[in-house]
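> Dropping the sequence and predicted coords here.
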Amino acid sequence: MSVQLLLIFDFIGTVAFAISGAITGIHKKMDILGVNILAIVTACGGGLMRDIVMGNFPPQMFVNPFYVLVAAIVANIVFLIMYFHKSVPLKYSGVYDRGLFIFDTLGLAAFMVDGVMIGVNFGYEDDLFLLTFLGFLTGVGGGVLRDILSVQMPAIFVKHVYALPVIIGGIIMVMLHEIMNTWDTAMVCSFAFVIILRAMARHFRWNLPKVKF
């Protein structure tokens, strides 16, 4: 079951981050090519960085471009919807921010699971630090690249404990597997944890400490 479940999480993460990247590109007034590139980078960038760390060459997005195609299709759908409904962002304040938060959260949670499982499939099931790092990198990597390309401070450094739930979620996922000896339950529970913690952070306005001048 783990393989099928992992494919589901892969698809959820790709679609969610592609929407996130497309929304950001449209908000930054990019043309349709820019929106497509940003969506693909957001959806596939974390996996690309993970594969480089793992020495998996060429990275999977170039060997099997299925998820690149999915990201491009999603980006064009979002672009066309926004193109023919230009008044939506103007009529409803906060649509951009809420949409970005929702799809970022889904992408973070799904790709955190994906990153941990890639490490497991490479034979590092007992390396808690590496598995957690791979989940972290896969989860946040695409969003960081998206923010850099759209010339804004990466959300990982400033918003709603962006990265912390991914780190904790990765640890929980590995620990649950140790306790219950099943990856399926560990994957679902850690996925839900990341979403719940990010939702609570947004609702209660939790942020990590900063130095204020």
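Received it, and whenever you're ready, just let me know what you need. Numbers count the residues shown, from 1 in each chain.

> When you work out contacts or count neighbours from here on, use the C-alpha atoms and nothing else.
Will do.

> mind listing the helices in the chain by residue range?
Taking DSSP state H as the test, the helices found in the chain are 2-27, 32-54, 60-63, 66-84, 88-91, 95-121, 128-149, 164-180, 183-203.

> Tell me who's in contact with Gly135.
Taking Cα atoms under 8 Å, 6 or more residues apart in numbering, we find Gly135 in contact with Phe111, Met112, Val113, Asp114, Gly115, Val116, Val166, Ile167, Gly170.

> and here's the other structure:
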Amino acid sequence: MLLLKVFEIIGTIAFAISGALVGMQKKLDLFGVTFLGIITAVGGGIFRDIILGNTPPTAFVKPNYCFISIITSISIFYLYPRIARKHKKYTNKNVDQLEVINKYTNMTKDQVLRLINKQNQMITLKRIILISDAIGLATFTAVGSNLAFYNVKSNLFLVVCMGLVTGVGGGILRDTFVQDTPLIFRKEIYAVASIIGGISFYVCKVNKLNYMIAFYLCFTLTFVSRMIAMKLNLNLPKFNSDKYKIRL
């Protein structure tokens, strides 16, 4: 299916961008950045194929996705710094207008400007990482749900789980390698967005709707749910040991 290939390529590029930018944020070298880009892009698919018994995994049988990840990661490594330098920068006039100089009484205007511009670049970097990660999550949720459905059509749990594993597996590996808590465990609504998308895909296919409708609906619901959660900072409840004075 052409649509499936398109979704796989889009997801691969999006996750490779996400992984590469995280590597750059952690100040890794070119190999580290490229490795994170690859593992983020194909990690979820490898998990899915192993669980479904499709061995060796597609990422090794058809290395096209690894090559796409490598090209994307290297491109980001060299292009992103140039793009970041063109990002809107604050000037002395902006500092006076924003009256931020009072917050840094022991700093000169030039020091304040450098600090503000660096903070803005970091905010932009994090935003790009989260958006590209959301695109990858949505596309691979649809891809994983589709492959699971054609393996066991009547199993809703399997379809949803494979969509989830495909969508979040690469991100978990990425964050684990750089010693961060994976996004799925700490950031807004993440896994829930993938689950919503997987359920919508299953419902569409069970009711014999066109596969294009199933793909687009799954992608849209997953992506929109994730973006709304990011925008509104929606989170599942977290346990606060300090609140109850419990030492864990």
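Cool, the structure landed. Keep in mind that this is a model prediction, so the values were computed, not measured.

> Post the TM-score for the overlay when you can.
The TM-score (TM-score structural alignment, normalised by the length of the first structure) is 0.94; 210 aligned residues with a Cα RMSD of 1.5 Å.

> Can you tell me which of the helices of the first structure is nearest to Lys210 of the first structure?
helix 164-180 (14.8 Å; Cα to Cα).

> what residues does the closest one touch?
108-109, 112-113, 116, 128, 131-133, 135-136, 139, 182-183, 185-187, 189-191, 193-194, 197-198.

> ok, which pair from the contacts of Gly135 of the first structure is furthest apart?
Asp114 and Ile167 (13.2 Å).

> So for the two, which residue has more residues nearby?
The neighbour comparison of Asp114 of the first structure against Ile167 (other Cα atoms under 10 Å) goes to Asp114, with 26 against 22.

> That one pairs with which position in the second structure?
In the second structure, the residue paired with Asp114 of the first structure is Val143, using TM-score structural alignment.

> residues touching that match, list them.
Val143 of the second structure touches Leu4, Phe7, Glu8, Gly163, Thr166, Phe215, counting by Cα under 8 Å, 6+ apart.

> For the third one, what is the corresponding residue in the first structure?
In the first structure, the position corresponding to Glu8 of the second structure is occupied by Asp10, as judged by TM-score structural alignment.

> Distance to Phe213 of the first structure for the helices of the first structure - can I get that in a markdown table?
Output for those, formatted as a markdown table (distance: least, Cα to Cα, whole Å):
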| stretch | distance to Phe213 of the first structure |
| --- | --- |
| helix 2-27 | 29 |
| helix 32-54 | 32 |
| helix 60-63 | 43 |
| helix 66-84 | 39 |
| helix 88-91 | 33 |
| helix 95-121 | 26 |
| helix 128-149 | 24 |
| helix 164-180 | 24 |
| helix 183-203 | 23 |
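
> Compare those and report which one is nearest to Val211 of the first structure.
Closest among these, using Cα to Cα: helix 164-180, at 18.3 Å.

> and in the first structure, which of the contacts of Val143 of the second structure remain?
Mapping the contacts of Val143 of the second structure onto the first structure (both residues aligned by TM-score structural alignment, their matches' Cα atoms under 8 Å) leaves Leu4, Phe7, Glu8, Gly163, Thr166 still in contact.

> Quick one: map the last one onto the first structure.
Going back to what we said before, that points to Thr166 of the second structure. By TM-score structural alignment, Thr166 of the second structure lines up with Thr138.

> right, and that match touches Thr42 too?
No - under the criterion of Cα atoms under 8 Å, Thr138 of the first structure makes no contact with Thr42, lying 10.5 Å away.

> quick one: the residue nearest the centre of the second structure from His87 of the second structure, how far?
Central residue of the second structure (Cα atoms, centre = their mean): Asp133, 1.6 Å from the mean position. Asp133 of the second structure sits 21 Å away from His87 of the second structure, going by Cα to Cα, to the nearest Å.
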